[in-house]
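Colleague: sequence unavailable; structure follows:
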């Protein structure tokens, strides 16, 4: 807040500052504003002169970024020997040199691998077309026909498939030599069955025809690779049109640069995406911290202002609920009385009275009988424990008498039946 000079004089009567002190504080305030991104008014300067001096002393040892000047100097010295990734520049240089040597050594192998793959693909397509009995639509089949003519003219073997046969045999011989190294150690001289690549090549009867094979296959492989390069260039350059072979060859020679630019663009976008993710993460953390602060503030406001009258509010709500509960109880009682009036009429009351009289008589008789039985039980219990034995003995004797009576009746029946038979 900015105020005029007269207001300063009115407000600063309690601060005893000389003109020299005021001038010194103004200089300190200027240095503080230059060193730190803070808003410090003249009013605050006059109210807190010691704080201004403290900030001035601090500005001599701390950079605007919040790091001490000594640490800033050390970081600058370290940055001269360390890359931003944290690796020393010497190690980074050695790493770049190793990558360069790796690319240099890998380049011939990749070229040979491409030629090997293309040759294998041509042989496979030609074999599939021969097995299917199709017309010679592939360039290799046309070469077979041309080879037949040339072989006939040169008095060579007279079969049209001779070219394909010697090409397949030569390719198989080369592949067989790769399987001889059965030992995992590259420096080992152990070979499968004791064979060497030289021995395998000596068994190839078509070595003298190798120049002829190369002469016929090189243009075909170059054509296939040119088509693939055109397709790859069309993918990376969508504005490319088929406007001439010279231009296509010129653009094809620039294909590595196009791919490198495209790859660099992807790397830049990936780095930008990482920065954006870090920024969003920091922003999320800031939003989360702000949300937590807001929640704490809301809890404080609720506990300070709302909960102060919560007890009174709860008591009023409790009284209201009690009154409402009493009202419901009265309504239920009225409903109960209405149901009883509708259920128990004058005639129903007389019938219920008669039923009650009958039940009272039955209850009196049952009570009297219960009393008699209870007295009898008490009499039995007064006899003691021997009464139970007498009851058991009586039951046993009664059972024996019944058994003997049954046996006598059976004997009488058997005697009467015997007399009748005689």
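Modeller: Ah, there it is. As the structure is a prediction and not an experimental result, all values here were calculated from the model.
Colleague: hey, let's count contacts and neighbours off CA atoms from now on
Modeller: OK.
Colleague: buried set for stretch 98-116?
Modeller: residue 115 (16 or more other Cα atoms under 10 Å).
Colleague: the structure to be compared is supplied as follows:
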């Protein structure tokens, strides 16, 4: 277990760097830590109890133990699975060889025995319930392990197969390792058998070295990604500050020159308005000069004088009529009926006079 990180409260910049290094997954910057010293102190204390992934020390210990146990069980399972897969591949290769070439009878018997043993072992594993299955489960097809064991080949063939199996399995695994070596380094394919065996003995160490190098590159890539994210965030924050500063400068510049611009624009609009008004007056005068001559103006004046005199006469007549009407209104409603009757008789007289006039004109014709 790694030692707990220690922090000193000396230099503020170094403290901030240590806090950021202790929490690489947190999206915080030095500015955040500077503006919030209590939060920085909290992270400093918290970094003594958790690792970079955020796990506490006891939980990290339990996780490491569980990981070791898992790796041990995984290796055990991979060992048995690799052995079973290798045997299956050997049987498959033998079946392919039988279709392309003649196989010796003893070799044919060896692979047939091995295939039957694998099938029986697989059936027994299916029939034998493990701790994770229900013990009361009825057997498949009513069979038990002892009945399936009776299907094994003769004991003599099984013993012979067991004696030759390590050698055949070793040859098969060696062939696979050589194929892996040729895939890993194609330029080694034309080397001699002894040189290949020598290089094959160092293949595991070379693969471990490449794996560690790959993991180191992944870690470096992750660190570079985190650093790039921080730099990008810092760049964006600085860019926003620059934009805000530029906006404030533009606003101040606009405010300073806006008064002068408004004054000049107002003077321009006033001058333009005055020019338009003078032009309108000029056009009115031109229209009046083109429309009214000296004779027409004198005639209009005489007409106006006559109309004014007639208007005054009409107003005098109106006043006299209003006086008469007011005197008639004193007489009451009966005089109103007499006035209406008088108006009706006057209207009938006018109609008859008009008819008589028309009739006289018709007779004269």
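Modeller: Perfect, thanks for sending it. No experiment lies behind these values; they were computed from the predicted model shown.
Colleague: all helices for structure 2, in order.
Modeller: Counting by DSSP state H, structure 2 has helices at residues 12-22, 30-35, 37-46, 57-100, 105-127, 145-149, 155-184, 193-201, 203-291, 294-330, 333-364.
Colleague: got a markdown table for the ones you listed, with distance to residue 134 of structure 2 too?
Modeller: Compiled in a markdown table, the helices of structure 2 are given as follows (distance: least, Cα to Cα, whole Å):
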| stretch | distance to residue 134 of structure 2 |
| --- | --- |
| helix 12-22 | 49 |
| helix 30-35 | 58 |
| helix 37-46 | 48 |
| helix 57-100 | 23 |
| helix 105-127 | 12 |
| helix 145-149 | 17 |
| helix 155-184 | 33 |
| helix 193-201 | 46 |
| helix 203-291 | 42 |
| helix 294-330 | 127 |
| helix 333-364 | 126 |
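Colleague: quick one, which of those is nearest to residue 139 of structure 2?
Modeller: Closest to residue 139 of structure 2 of the helices of structure 2 is helix 105-127 (Cα to Cα; 6.5 Å).
Colleague: show me the contact partners of the closest one.
Modeller: 91, 94, 139-140, 143-145, 148-149, 151-153, 157-158, 160-161 (Cα atoms under 8 Å, 6 or more residues apart in numbering).
Colleague: which of these has the most neighbours?
Modeller: residue 161 (21 neighbours; other Cα atoms under 10 Å).
Colleague: that older thread, the helices of structure 2: which one's closest to residue 135 of structure 2?
Modeller: Of the helices of structure 2, nearest to residue 135 of structure 2 by Cα to Cα is helix 105-127, at 11.0 Å.
Colleague: relative orientation of the closest one and helix 57-100 in degrees?
Modeller: Here the directions of helix 105-127 of structure 2 and helix 57-100 differ by 140 degrees (axes from the mean of the first three to the mean of the last three Cα atoms, to 10 degrees).
Colleague: sorry, back to before: just the closest of the contacts of helix 105-127 of structure 2 to residue 319 of structure 2, please.
Modeller: Distances from residue 319 of structure 2 to the contacts of helix 105-127 of structure 2, taken by Cα to Cα, are shortest for residue 140, at 134.5 Å.
Colleague: any idea what that closest one aligns with in structure 1?
Modeller: Residue 140 of structure 2 maps onto residue 192 in structure 1, with residues paired by TM-score structural alignment.
Colleague: what of residue 157 of structure 2?
Modeller: For residue 157 of structure 2, the aligned position in structure 1 is residue 209, judged by TM-score structural alignment.
Colleague: how close does that match sit to residue 151 of structure 1?
Modeller: 11 Å (Cα to Cα, to the nearest Å).
Colleague: quick one: residues contacting the match of residue 140 of structure 2.
Modeller: Contacts of residue 192 of structure 1 (Cα under 8 Å, 6+ apart): 179-182.
Colleague: what's the burial count for the nearest residue to residue 195 of structure 1 once chain neighbours are set aside?
Modeller: The shortest distance from residue 195 of structure 1 to any non-neighbouring residue, by Cα to Cα, 6 or more residues apart in numbering, is to residue 180 (6.9 Å). Applying other Cα under 10 Å, we find 17 residues neighbouring residue 180 of structure 1.
Colleague: and what of the one 3 residues further on?
Modeller: Other residues within reach of residue 183 of structure 1, judged by other Cα under 10 Å, total 12.
Colleague: need the nearest residue in space to it, chain neighbours excluded.
Modeller: That would be residue 190: by Cα to Cα, 6+ apart, it lies 6.5 Å from residue 183 of structure 1.
Colleague: how close does the match of residue 157 of structure 2 get to residue 169 of structure 1?
Modeller: When residue 209 of structure 1 is compared with residue 169 of structure 1 (using Cα to Cα), they lie 12 Å apart.
Colleague: do the same with residue 221 of structure 1
Modeller: From residue 221 of structure 1 over to residue 169 of structure 1 the distance is 19 Å, taken as Cα to Cα.
Colleague: ditto for residue 76 of structure 1
Modeller: Taken as Cα to Cα, the span from residue 76 of structure 1 to residue 169 of structure 1 is 67 Å.
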